[in-house]
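[1] Have a look at this fold, sequence not included:
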């Protein structure tokens, strides 16, 4: 009963075989996926995809990498979607200081607005933070009253600790399976288990066994096994703990729908 806490099942890459992808996930024991949005144009399609399977849970937000697509009215529309649809989270949102040409001030404007909505609706936030963990932390502290996950975490142990202190879990995925990812693997080995979530970020960020291929939620088992080995515990123990973490953060039913 694993939860893939970050999986973009709604995107075009899964259009030809989405049902089979979900079936493979279920066969692998991945019973539920959180499906975060990236832009306003995709919200209706994401909603429709999640309606097809009781184990899919939507989140709605505006991704910083799609900054050119965002408009001020999308923030007003997002508030309406959150009110009407009652998703499990706000996101994916955040800051990206890796890709050139994404204005930092404009990114922060959209991020702050979404953090405030998450606080207002008492929803967790799914955060993208690429080369921007300190700036994300600053925004989280400034807004206050928040909880959530920084997905695909790649920061330092010190930054991780500061996120835990502010109520944020860390999502770890395919990169942790690469032997040369020393800092990330060290963090995965000894971080407090109550702050850990598993994710694939499918179709992106495949693990070492699927380098160069489309990622999918069934591959979450390989991430589970890699982290369990690093921690010296049974995969079942790690599965139980991370599933409980996901259920707690996203307020999921404790048992997936049949």
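    Yes, it's here. What you see is a predicted model, and the numbers here were worked out from it, not measured in a lab.
[2] Every contact and neighbour count from this point should use C-alpha atoms.
    Will do.
[3] Next one: residue 253 from residue 61, what distance?
    22 Å (Cα to Cα, to the nearest Å).
[4] So these two - more neighbours on which side?
    Comparing residue 253 with residue 61 by other Cα atoms under 10 Å, the one with more neighbours is residue 61, at 30 against 9.
[5] quick one: the more buried one and residue 38 touch, right?
    Yes - between residue 61 and residue 38 there is a contact at 6.1 Å, judged by Cα atoms under 8 Å.
[6] Please point out which parts of the helix or strand hosting residue 118 sit buried.
    Per DSSP states H and E: residue 118 is located in helix 104-121. For helix 104-121, a neighbour-count test (16 or more other Cα atoms under 10 Å) marks 107-108, 110-112, 114-119 as buried.
[7] coming back round to it: mutual contacts of residue 61 and residue 38, please.
    91-93 (Cα atoms under 8 Å, 6 or more residues apart in numbering).
[8] ok, structure two:
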């Protein structure tokens, strides 16, 4: 059994064939999907998907990529949603992206969401691009009760160890399937069994061989195959490990 721990099934690119996308994934052995919201406007669609399918789990957060959509009411909307919606498994997708403008506002929004995660005793799903050390510092200072997931991890072995020590697991997705990602592949080969999970970030982060195509949760199986090869083990074993890790971190009942 496999879990896609990070896929944006609410995005409009799936509106025409969402049921078929899920069917393809289920046929490949993908039993559950974590769908992180990115804006306050997306909360209801994400929650509706989770209500309509017991295999879909909702996380709610404000993604740094959409800063222009996070007005003064967005954090209030997030707090209200967390307070009034049972079954939300994490705060996220939240975080920091060094490629994007307005870093001060990004950090303020990230810290505010970490405070909500602490208040509601939820894990966080963290978007972190070219800022592993700084993000780790903010996470350490937040004193979160339940850790969470570093989405699309692409850092060094030292940075990986730092996140693991803070109670986080590392999301492995399309990046690990590229042969040129030698440093990441080396880190993946050395991670502890309890330290990683699988994801696709669908419809983004296409795997090697699928560049320019819409990503789908079915391809989490191919991520598992690459990780199994790097760790000299079976796909079944990787599925068992990562399913247990997602269950533990997000307290899923799958």
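    Structure received. Remember, predicted model here, so these are calculated numbers, not experimental data.
[9] Give me the TM-score for this pair.
    TM-score for the superposed chains, counting by TM-score structural alignment, normalised by the length of the second structure: 0.97, backed by 252 aligned residues with a Cα RMSD of 0.9 Å.
[10] quick one on the thing from earlier: so which of the shared contacts of residue 61 and residue 38 of the first structure wins on neighbours?
    Highest neighbour count within these, by other Cα under 10 Å: residue 93, with 30 neighbours.
[11] which non-adjacent residue is nearest the equivalent of it over in the second structure?
    Taking TM-score structural alignment, the alignment pairs residue 93 of the first structure with residue 94 from the second structure. Counting by Cα to Cα, 6 or more residues apart in numbering, the nearest residue to residue 94 of the second structure once its immediate chain neighbours are dropped is residue 63, at 4.7 Å.
[12] any idea how far the one you found lies from residue 226 of the second structure?
    28 Å.
[13] if we can go back for a sec, helices and strands around the helix or strand that the helix holding residue 118 of the first structure is followed by, which ones?
    Toward the C-terminus, helix 104-121 of the first structure is succeeded by strand 125-130 as the next helix or strand (DSSP H and E). Contacts defined by 3 or more Cα pairs under 8 Å, 6 or more residues apart in numbering; DSSP states H and E place strand 125-130 of the first structure against strand 89-96, strand 148-150.
[14] hang on, the earlier thing: packing partners for the helix holding residue 118 of the first structure?
    The contact analysis (3+ Cα pairs under 8 Å, 6+ apart) places helix 104-121 of the first structure against helix 72-85, strand 89-96, helix 133-143.
[15] Tell me what angle the first one forms with helix 104-121.
    By that I understand helix 72-85 of the first structure. In terms of direction (axes from the mean of the first three to the mean of the last three Cα atoms, to 10 degrees), helix 72-85 of the first structure departs from helix 104-121 by 20 degrees.
[16] Now stretch 235-249 of the second structure on the first structure. Mean distance?
    Comparison of stretch 235-249 of the second structure with the first structure after fitting gives an average deviation of 0.5 Å (mean Cα distance after the TM-score superposition for the first structure).
[17] Give me the residues contacting that stretch.
    Residues from elsewhere that reach stretch 235-249 of the second structure (Cα under 8 Å, 6+ apart): 1-3, 5, 123, 146-149, 169, 193-198, 224-225, 227-228, 252-254.
[18] Would you agree residue 176 of the second structure is in contact with residue 186?
    No - look at residue 176 of the second structure against residue 186 with Cα under 8 Å: they stay out of range, at 9.8 Å.
[19] Tell me which of these two has more neighbours.
    The residue with more neighbours, out of residue 176 of the second structure and residue 186, is residue 176; 25 against 15, by other Cα under 10 Å.
[20] How about the alignment partner in the first structure of that one, nearest residue that isn't a chain neighbour?
    By TM-score structural alignment, residue 176 of the second structure lines up with residue 176 in the first structure. What sits nearest to residue 176 of the first structure in space, not counting adjacent residues and going by Cα to Cα, 6+ apart, is residue 185, at 5.7 Å.
[21] more crowded one of residue 63 and residue 226 of the second structure?
    Neighbours per residue (other Cα under 10 Å) separate residue 63 of the second structure from residue 226, with residue 63 holding more: 25 against 20.
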